[in-house]
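Student: Here is the input, now give the coordinates:
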Amino acid sequence: MKRIIAVIREEMFENVKTALLAAGCEGMNVSTVNGRGRQTGVKESYRGSSYCIDLIPKTRVELIVNEEDLDDVIDIIIESARTGDVGDGKIFVSDVEEVIRIRTGERGSKAV
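Tutor: Sure, this is the predicted structure:
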């Protein structure tokens, strides 16, 4: 099993969620985060003063998938989150040793 963490633009989350649900990927954890990468910040002005917001609000989507579904899920996230501009986000993939469903006690891929 693999854990996918995708940090994407807030405005692209609905596209990603819809695409994942259409592909049968129902379980996900979603949170709002702030961060920065190559998109070093956004310059704004308010009442004549300029300032830079250097931590950009993003949406973090976390999923656990079986290894055979990994490439398909990654492709879905990329296709539905990409704008082609700096700041589209990143996807991180790591191994998951065990998953246990608390309600039933199921383990492994049955619990995903």
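
Student: contacts and neighbour counts: CA atoms only from here.
Tutor: Fine.

Student: Spatially nearest residue to residue 106, not counting backbone neighbours?
Tutor: residue 100 (5.7 Å; CA to CA, 6 or more residues apart in numbering).

Student: is it true that residue 73 lies in a strand?
Tutor: No - remark: residue 73 does not belong to a strand; assigned using DSSP: H, G, I helix; E, B strand; the rest coil, it is helix.

Student: For it, which residues are in contact?
Tutor: residue 20 (CA atoms under 8 Å, 6 or more residues apart in numbering).

Student: Please tell me how far it sits from residue 6.
Tutor: Using CA to CA, to the nearest Å, residue 73 is found at 11 Å from residue 6.

Student: please give me the structure for this one as well, since I'd like to look at both together:
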Amino acid sequence: MKEILAIIRMNKIQATKEALVNAGFPGFNAVKVAGRGQQALDAEVIQALNNHPEDTNEVLPLLAHCPRLIPKRLVSLVVPDEQVSRAVDTLIQANQTGNSGDGKIFVLPVFDSVRVRTGEVGRVAVDEMTG
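Tutor: This next block holds a predicted model:
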């Protein structure tokens, strides 16, 4: 099993929910998060970090001018290994605009799962058909 974490634009959550359900992935979680991508840090900030890593009095005021955190959504779902590609493709199709900030998708291993209500463990605990 794998956990798929997708960081997406706030305005794409409805399209993402619909796409996941239509693709056969009705079970997922979504939370509001804030973060930033790979926007370049100002050269002055990088130089201060390199020259004075211990001097927060010099570096912290410079960090205040860095790009702000952007509101996003974090979508999480657990799927069997053989469904990872389909789930990732579904997330990409629902969120890809071709512009910076479309998001990121991470795939992580899941070692075990337990359904609290029944005590079922392993894949059956996340299988929607037995829920």
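
Student: circling back: need the counterpart of the residue nearest to residue 106 of structure 1 in structure 2.
Tutor: With TM-score structural alignment as the matching criterion, the partner of residue 100 of structure 1 in structure 2 is residue 114.

Student: Check the burial of that match by counting its neighbours.
Tutor: 14 (other CA atoms under 10 Å).

Student: got a list of what it touches?
Tutor: By CA under 8 Å, 6+ apart, the contact set of residue 114 of structure 2 is 120-122, 125-126.

Student: Would you tell me which strand is longest in structure 1?
Tutor: Longest strand of structure 1, by residue count under DSSP state E: strand 56-65.

Student: In structure 2, what range does that strand match?
Tutor: With TM-score structural alignment as the criterion, strand 56-65 of structure 1 aligns to 70-79.

Student: What segments of structure 1 are strands?
Tutor: Using DSSP E, strands in structure 1 cover 2-9, 29-35, 42-46, 49-53, 56-65, 89-95.

Student: mind checking which of those strands is nearest residue 22 of structure 1?
Tutor: Nearest to residue 22 of structure 1, of all the strands of structure 1, is strand 56-65, at 15.0 Å by CA to CA.

Student: Give me the distance from that closest one to the chain's centre.
Tutor: 3 Å (CA atoms, centre = their mean, to the nearest Å).

Student: contact partners of that strand?
Tutor: Contacts of strand 56-65 of structure 1 (CA under 8 Å, 6+ apart): 1-10, 13, 27-36, 41-42, 96, 112.

Student: again, only using 7 Å
Tutor: With contacts defined as CA atoms under 7 Å, 6 or more residues apart in numbering, strand 56-65 of structure 1 is touched by 1-10, 13, 27-36, 41, 112.
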